[in-house]
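1. coordinates only, sequence not included:
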């Protein structure tokens, strides 16, 4: 620590020595600032339960990153297939969970508790789903996004090919979400489980906050009480005062649900989990916007159902009412927005958006999920986790 006290006139030699020492200290400080900072280490955790068909692609995607991880760990959770052997063959270390009954959150809590003591506060930990492949620029972009205010960086997810019309509708939905993220400067509403990078110190703060009672969810890192641990983690990180980001360079490709029953169970878990997280957190500075979003979602769904009922009833009893210039123009603006927002998904997606009917049916499906989730929450029925 430098002594900045001014020298006294009674000792001019001391003053000369002090000024010379000060100049040397200044030069050393400038040199220290010019030296490149030591790069934080990057570790990756991939929770996996019987993922032998996909784990190799996930690991290879990580090795192809512009910023290669220092360590890849596959968290083999109650696996009964060849996931662990395939992971080891592709250069990953395998961590086997012990007695875990809490699905993904429990597996991650065990793995994080094992690896975090070996990491410095500024080191980075990436959590990635086993059915996901990251864009080659993901880790480099995410690392460059961190600053003192950003506590976690999540991916921008896109759907993989396949799945017929249902798969296409999901890809269109994901493209719209990516478009909205881009328009808002990459501010993440949810830290997606497909791929999210944390600073080690933030995870330590999350656990400390849970143990102190500032936030709920148990005493670990991820909440064991939530159906959607990623949504809950987003609120936990924000509650601690950090920002969450999803920059465009952090693209990930994940699976789409091939059938309506699978999509129903997936989205029902997402929606019910989001509502339960809001109930548990209550109205706060962080959750206020999420409450408003849920209200607007419900209001929009209800308005759409009322409009359809009115149109069907009107046409049934009075015939086709004709075209109103005002409402036709409003409808054209709506179609234009729907079309522009999926233009990057390809010409087929644009055509489906223009046709409107497929997406209207898809919206009705989503609305049914919303009201089913809300009714289950009000009745306090238990929503069981269903593998998709």
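-> Structure received. Quick caveat, the model's predicted, so the values are computed rather than measured.

2. only C-alpha atoms for contact and neighbour calcs from this point on.
-> Fine.

3. mind listing the strands for the chain?
-> Ranges of strands within the chain are 42-48, 71-76, 93-96, 124-128, 132-134, 150-154, 156-159, 195-199, 243-245, 251-254, based on DSSP state E.

4. In JSON lines: these, plus mean neighbour count and distance to residue 187.
-> Output for these, formatted as JSON lines (neighbours: other CA atoms under 10 Å; distance: least, CA to CA, whole Å):
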{"stretch": "strand 42-48", "mean neighbour count": "25", "distance to residue 187": "23"}
{"stretch": "strand 71-76", "mean neighbour count": "23", "distance to residue 187": "27"}
{"stretch": "strand 93-96", "mean neighbour count": "18", "distance to residue 187": "33"}
{"stretch": "strand 124-128", "mean neighbour count": "24", "distance to residue 187": "18"}
{"stretch": "strand 132-134", "mean neighbour count": "26", "distance to residue 187": "19"}
{"stretch": "strand 150-154", "mean neighbour count": "27", "distance to residue 187": "9"}
{"stretch": "strand 156-159", "mean neighbour count": "26", "distance to residue 187": "11"}
{"stretch": "strand 195-199", "mean neighbour count": "26", "distance to residue 187": "13"}
{"stretch": "strand 243-245", "mean neighbour count": "24", "distance to residue 187": "5"}
{"stretch": "strand 251-254", "mean neighbour count": "21", "distance to residue 187": "14"}
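
5. next up, a second structure to put side by side with the first:
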């Protein structure tokens, strides 16, 4: 029986209850139904069923490693569906090499699974369409394991996620800790960007772990969902599918809906996975703009299109802090540069050693975050302790922040999914340079205005400006120092 399918529409059959042993065995094409049923029926207690869905778009470089990592799990998913959409490379061909039943020998004995590959062709809903197609195939299972087409999990990741999910019926979904494997990365810019993203992901994961392990976003990278929770979220929001296409961040929206349905959204302290990072400025910009723009839509009061803003949702508190922090970082840096230039122009600058404290605290905080990484290497340490790389990366992120908010406030309709796909393939515009050009234009304009005003006005601006920047910087430094002293309770990211 062939396990490679070329279908456009999802099957209409849906299961309302978890699969029993014989049902699951039959879903594996009848290759070894008796053996598989025996494994389930002879296990102590209830053995949950896990259906894995891998949405894949042009993942020929990684899909083989993703599937192999799943087949090497100590707890292999009961069925694996690779849903290929809108692809133009050899993803289907490579994934098809794994199609069919697999009898695996592990520490706890034999395990059985089967891999199916579905090429659904051109799908206007892109990843959302692939996820919903996959859900229709596994909704009869107890859990849906969502895995991105470039995510390689540690060997016990599924086991850890399942153990915690089964142990608490209140859990609607659990995310693994995710990072980027920087060992195969080549090129100076790529290494710089990956080091920054590793620090960014580490800080995000750590924040969620320290918030009672309440995960703000059950990311598509590697998360397990209770199908009961998905059904309840769908019912509460009058949806026919778990994921909807009207949000730029489909995983964030679903996480909010699961939380609103009364379930917990958690992050595992043990399950880990390596995701694919962005190795070009253009690709990283497109990804971050899409994520930030989608988050703003969810945070913003009122409603745009079909997505209703939920500014007071508990899962969005971290988003508010992130955006406020970015705004503060932008103000302090631009104001400092402007005031410093103005002071130097009239010989009014007086150096104070107190200004060295904020960067030193920031370096110490970055170093502590780096040391919490499970696989911290010399590149992570150097990125933290050398001021220039982290500061340059912050300016890159500020560019994404400005582009996201300007695009949102302009109400300009942009397909951020398509923009990211084009950027990752090397196409797209040079829009990621727009914030830098805008900053240069603003500084030039301010310099011209500065030369036109008199010395009294110049002195007044400096007299008012420096204390304001000083107060904001002090508050920002106190916040960083508090994070530096905060207990991590042994968590490693």
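-> Cool, got the structure. It should be emphasised that the depicted structure is a prediction, and the values quoted were computed from it without experimental measurement.

6. rewinding a little: in JSON lines, list the strands of structure 1 along with distance to residue 366 of structure 1.
-> Output for those, formatted as JSON lines (distance: least, CA to CA, whole Å):
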{"stretch": "strand 42-48", "distance to residue 366 of structure 1": "28"}
{"stretch": "strand 71-76", "distance to residue 366 of structure 1": "32"}
{"stretch": "strand 93-96", "distance to residue 366 of structure 1": "37"}
{"stretch": "strand 124-128", "distance to residue 366 of structure 1": "26"}
{"stretch": "strand 132-134", "distance to residue 366 of structure 1": "23"}
{"stretch": "strand 150-154", "distance to residue 366 of structure 1": "24"}
{"stretch": "strand 156-159", "distance to residue 366 of structure 1": "17"}
{"stretch": "strand 195-199", "distance to residue 366 of structure 1": "24"}
{"stretch": "strand 243-245", "distance to residue 366 of structure 1": "26"}
{"stretch": "strand 251-254", "distance to residue 366 of structure 1": "20"}
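
7. Residue 292 of structure 1: which of these is closest?
-> Closest to residue 292 of structure 1 of those, according to CA to CA: strand 243-245, at 18.9 Å.

8. Where in structure 2 does the closest one fall?
-> Strand 243-245 of structure 1 corresponds to residues 264-266 in structure 2, going by TM-score structural alignment.

9. before we move on, what about stretch 189-205 of structure 1?
-> Per TM-score structural alignment, the counterpart of stretch 189-205 of structure 1 in structure 2 is residues 216-232.

10. once aligned to structure 1, how far is the match of strand 243-245 of structure 1 on average?
-> Its aligned residues in structure 1 lie a mean 1.3 Å from stretch 264-266 of structure 2 after superposition (mean CA distance after the TM-score superposition for structure 1).

11. residues in contact with that stretch?
-> For stretch 264-266 of structure 2, contacts defined as CA atoms under 8 Å, 6 or more residues apart in numbering pick out 170-175, 213-218, 255, 258-259.

12. Now do that stretch: distance to the chain's middle.
-> Distance of stretch 264-266 of structure 2 from the chain centroid (CA atoms, centre = their mean, to the nearest Å) equals 16 Å.

13. Residue 485 of structure 2: which of the contacts of stretch 264-266 of structure 2 is nearest?
-> Proximity of the contacts of stretch 264-266 of structure 2 to residue 485 of structure 2 (CA to CA) peaks at residue 213, which lies at 19.1 Å.

14. can you give me the helices for the stretch 101-250 of structure 2?
-> Per DSSP state H, counting those that start in this stretch, the stretch 101-250 of structure 2 carries helices over the ranges 126-138, 157-167, 188-210, 227-236, 250-260.

15. related to what we said a few turns ago, what does the match of stretch 189-205 of structure 1 contact?
-> By CA under 8 Å, 6+ apart, stretch 216-232 of structure 2 touches 139-148, 151, 153, 161-162, 165, 171-176, 178, 208, 242, 251-252, 254-255, 258, 261, 263, 265-266, 273, 275, 315-316, 318.

16. Buried ones in the helix ranked longest in structure 2, by neighbour count?
-> Ranked by number of residues, the top helix in structure 2 under DSSP state H is helix 455-485. By neighbour count with 16 or more other CA atoms under 10 Å, helix 455-485 of structure 2 contains the buried residues 458, 462, 469, 473, 476-477, 480-481, 484.

17. What is the nearest of those to residue 308 of structure 2?
-> Closest approach between those and residue 308 of structure 2, by CA to CA: residue 476, at 31.9 Å.

18. What lines up with that closest one in structure 1?
-> Residue 476 of structure 2 maps onto no residue in structure 1, with residues paired by TM-score structural alignment.

19. Distance check, residue 476 of structure 2 against residue 483 of structure 2.
-> Distance of residue 476 of structure 2 to residue 483 of structure 2, given as CA to CA, to the nearest Å: 11 Å.

20. likewise residue 307 of structure 2?
-> Distance from residue 307 of structure 2 to residue 483 of structure 2, counting by CA to CA: 34 Å.

21. Nearest to residue 104 of structure 2 among the helices of the stretch 101-250 of structure 2 would be which one?
-> Checking these against residue 104 of structure 2 by CA to CA gives helix 157-167 as the closest, at 15.3 Å.

22. Where is the longest helix in structure 1?
-> Criterion DSSP H: the longest helix present in structure 1 is helix 288-318.

23. quick check, distance from it to the centre of its chain.
-> Centre-to-centre, helix 288-318 of structure 1 and its host chain are 29 Å apart (CA atoms, centre = their mean).

24. Then stretch 78-95 of structure 1?
-> Remark: stretch 78-95 of structure 1 is offset 25 Å from the chain centroid, using CA atoms, centre = their mean.
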